[in-house]
Each structure stands twice: as structure tokens, then as C-alpha cells.
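Asks: Sequence plus the predicted model coming up.
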Amino acid sequence: MPSPRVTLIVAVAKNGVIGRDNALIWRLRSDLRRFRALTMGKPVVMGRKTWDSIGRPLPGRRVIVLTRDPAWEAPGTEAAAGWDEALRLAGDAEEVMVAGGAEIYALALPHAHRIHLTEVDAAPEGDARFPPLPASFREVAAEAHPAGPEDEHGFRFVTLVRQPGHDTCERGKPSHNSGCGDGTPGPSQKP
């Protein structure tokens, strides 16, 4: 069975911050609506801390929670001990959405085909950061939005796609631009 396409969905401040104290730092209703629209009907993979910050099932989506605790369970979720298990739980889905947090983004980034990025026009203090983007991703769409009654900061919705010739990791096979998140160096990395 082929692996599903991996898409990251994330809101990132100008300084790379994505959260503080296991919570979002801004109020952007437009971003929450976009998150819902882009993830609806798809499996959503997230870490246990991200799940704790949401605290409830996401209607219309299968939630797969990556956790190191083999006894962990929560209503409306499926638990996975690792990346391969999360993809296996996603079954025959064409696309899996990765919703964070920082450790999960770092784990999934070498496998990602696409990133739905919200660039937040703010630079707050925070303790969670999005990993550096590989040069293999190119912007294919962008839409700017000013701050307003529902959005405390201006922001841009950006779609990034991995360019041809920069393979993603496929179940332990190396990527051309980075390691595969499983300790396997990519061809451009020294072992």
C-alpha cells in the first residue's frame, strides 16, 4: 500500500515561534477556519501535547496522536507510538495532515510534500518553534490578510510544495535534501 501524501499545516510567527506553554499565542479566527477547511475529512496527526491543548475530538476528522506513553488513550483519537504506525493508522487515505507540535513537525518535515503555512505578522516570545524549511520547498500560492476584528495580527496564507528532484522520505529511504527523521542521513548529509 503506498504511503499517503504528507501535508503540514502550521501558523508561524516572523521569529519562527509557533507556541508558548503548549498553547497558541495569537487569536486568528480566519486561520482556524482555514485549518478546519483544509483538514476536514482527512486524518490529522498531532503530538500528545498538541492534543492536550485542543482537548477534544475534531469533528469530521480522524485524529492520530503520537505519544511515547503506551497506555495513553483519549476519546475520539487513535494513539501511535511512532511515525510509521501513524501512517499505518491513516490507512488508505490519500493525504495526512500534520498539525504539530514542534517535535512532530520536525519528525514529519522530511516526509512532507506540501506545507500550508500561515505567516503571522508578529514576533512573540515562545518556547516552541517550527524547524527550518529545506530549500526544496517553493511557494506556489500566497494570500495576504490585514489584522481585523477576528484577527489580532496581519498574516499571509502560503502554500509551499516540495520541488521535483527533491524526494521525500519513503518509509526509511533517504531524502535528497535532509535526513529522514529516523536517523538515516539523506544523500546531502554526511553519515
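Replies: Looks like it arrived, so ask away.
Asks: drop to CA atoms for contacts and neighbour counts, all remaining ones
Replies: Will do.
Asks: so after the longest helix seen in the chain, what's the next helix or strand?
Replies: Longest helix in the chain, counting residues (DSSP state H): helix 29-39. Proceeding N to C from helix 29-39, the next assigned helix or strand is strand 43-47, under DSSP states H and E.
Asks: Report all helices and strands that that following strand contacts.
Replies: strand 62-66, strand 95-98, helix 102-108 (3 or more CA pairs under 8 Å, 6 or more residues apart in numbering; DSSP states H and E).
Asks: Would you indicate which residues of the last one are buried?
Replies: Think helix 102-108. 102, 104-108 (16 or more other CA atoms under 10 Å).
Asks: for comparison:
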Amino acid sequence: MTLAMIVAIDEKNGIGKDNDQLAYISADLKRFKGLTTGHTILMGRKTFEALPKGALPKRRNIVITRQANYEAPGAEVVKSIGEALALCSDDQKVFVIGGGEVYKAFLPETDELYLTEIHHAFKGVDVFFPEYKSMGWEETLREGPFTDEKTGLTYNYSNLKRTGKFDCV
């Protein structure tokens, strides 16, 4: 199994504010859909609850939560990272889609990063993507810069592949 993360980050690795993402960039949302459709997606409870229409279609949705008896219509619910990985061990590719705690927990096991790097530092950010740059990555694709017509935000895409395993100490 290839474990991948997909995330939009600002200049300070910010990813969220007030239980929502920082920006809605149409092309980025289309890229997210194109990359994740047909695959398993792993997410935390808050990320699932932030999805406007619930479970994402044409993907296997797995929600990780410590809440007892939590129900997520259209998704499978697990209590731990290990349980999530065991559930999708036969999958070809699995995408971790957030939030901050889930990214941090899975980062040491991640093989690929699909980043949307927004060239802006948002104010009031309260959720961050963990530090990843010193963990041994090779950039395999860089596209952009692009400018979103609706928001005026400039961004680029960067795909990274792990060059070595990271050991949490």
C-alpha cells in the first residue's frame, strides 16, 4: 500500500481556522477529487463533520475518532491509526485528508505528499500541517504558479516522494 497525504497549506503550514479550511480554490478542489476518487480516504472526525455533504462519493471513507459509538453515515469508523491501516492494508493507495492531528500521526508512515502551496499567510490559523521538510523528501512534480480567479490567491502544486523512512523519537 502507498500511503499519501493531500493538503493545502499556507506559507506557515497553516491548514485550518475555526473548523474549516483556509481557502476554497476551485482548481484545487478539482485536483483533490481527481486524485482521490476511486481510493480510500482517511480522516479525523472534525474533517468528516466539515464535509458539506458528508461522506465523499466514489471513495471509501474511513473516519478515525476516539468518541465511543460515533456514527458517520457513508463511512467506516475506527478508533485508532493502527485500526485504520489494518482496514485498508490491501488497498493500492490510501489518502490521508486531515485534519492536523491525523496528519501528524500518519506523517512518519507516509510515502507521498500532494501539496497545494498557497502563497499567503492567513490570519487566525488554528490548525497546522506538521513540519515535514526535514524528513527526507524528493520533489517529483511542481506546477504553477497559478492564480485563483475568485479569491485572487496564488498557489502551486508540489508532489513529494519519501526518500527515507522517518523515525519518531
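Replies: All right, it came through fine. Note that the structure is predicted; figures quoted are calculated from it, not measured.
Asks: Got a TM-score for the pair?
Replies: Overlay of the two chains. TM-score (TM-score structural alignment, normalised by the length of structure 2): 0.93; 166 aligned residues with a CA RMSD of 1.3 Å.
Asks: Tabulate the helices and strands packed on strand 43-47 of structure 1 in JSON lines, adding columns for distance to Ile115 of structure 1.
Replies: Formatted as JSON lines, those follow (distance: least, CA to CA, whole Å):
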{"stretch": "strand 62-66", "distance to Ile115 of structure 1": "19"}
{"stretch": "strand 95-98", "distance to Ile115 of structure 1": "9"}
{"stretch": "helix 102-108", "distance to Ile115 of structure 1": "10"}
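Asks: what lines up against Lys42 of structure 1 once you look at structure 2?
Replies: In structure 2, the residue matched to Lys42 of structure 1 (TM-score structural alignment) is His39.
Asks: Hmm, I typed the wrong one, I wanted Ala79 of structure 1.
Replies: Checking TM-score structural alignment: Ala79 of structure 1 goes with Val77.
Asks: What distance do you get for that match to Gly98 of structure 2?
Replies: Distance from Val77 of structure 2 to Gly98 of structure 2, counting by CA to CA, to the nearest Å: 15 Å.
Asks: now swap in Pro57 of structure 2 and tell me
Replies: Counting by CA to CA, the gap from Pro57 of structure 2 to Gly98 of structure 2 is 17 Å.
Asks: who has more neighbours, these two?
Replies: Gly98 (24 against 12; other CA atoms under 10 Å).
Asks: circling back: what's the neighbour count on the match of Ala79 of structure 1?
Replies: 24.
Asks: outside of the host helix or strand of it, which residues touch it?
Replies: Assigned by DSSP H and E, Val77 of structure 2 falls within strand 75-78. The contact list for strand 75-78 of structure 2, computed with CA atoms under 8 Å, 6 or more residues apart in numbering, reads 55, 60-65, 70-71, 84.
Asks: Just flag the most distant two among those residues.
Replies: Arg60 and Tyr70 (17.4 Å; CA to CA).
Asks: higher neighbour count, the two?
Replies: A count of neighbours by other CA under 10 Å puts Arg60 above the other of Arg60 of structure 2 and Tyr70, at 19 against 14.
Asks: From Leu28 of structure 1, how far out is the alignment partner in structure 1 of His119 of structure 2?
Replies: Using TM-score structural alignment, the partner of His119 of structure 2 in structure 1 is Asp121. Separation of Asp121 of structure 1 from Leu28 of structure 1 (CA to CA): 11 Å.
Asks: Which one of these two is surrounded by more residues?
Replies: Neighbour comparison, Asp121 of structure 1 and Leu28: the larger count goes to Leu28, with 21 against 18 (by other CA under 10 Å).
Asks: Give the aligned equivalent of the more buried one in structure 2.
Replies: Aligning on TM-score structural alignment places Leu28 of structure 1 opposite Ile25 in structure 2.
Asks: in structure 1, which spans are strands?
Replies: Remark: strands assigned in structure 1 by DSSP state E are 5-13, 17-19, 43-47, 62-66, 77-80, 95-98, 112-120, 128-129, 137-145, 155-162.
Asks: With distance to Ile54 of structure 1 as added columns, please give the ones you listed in TSV.
Replies: Output for those, formatted as TSV (distance: least, CA to CA, whole Å):
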stretch	distance to Ile54 of structure 1
strand 5-13	14
strand 17-19	13
strand 43-47	10
strand 62-66	11
strand 77-80	12
strand 95-98	14
strand 112-120	18
strand 128-129	16
strand 137-145	25
strand 155-162	22
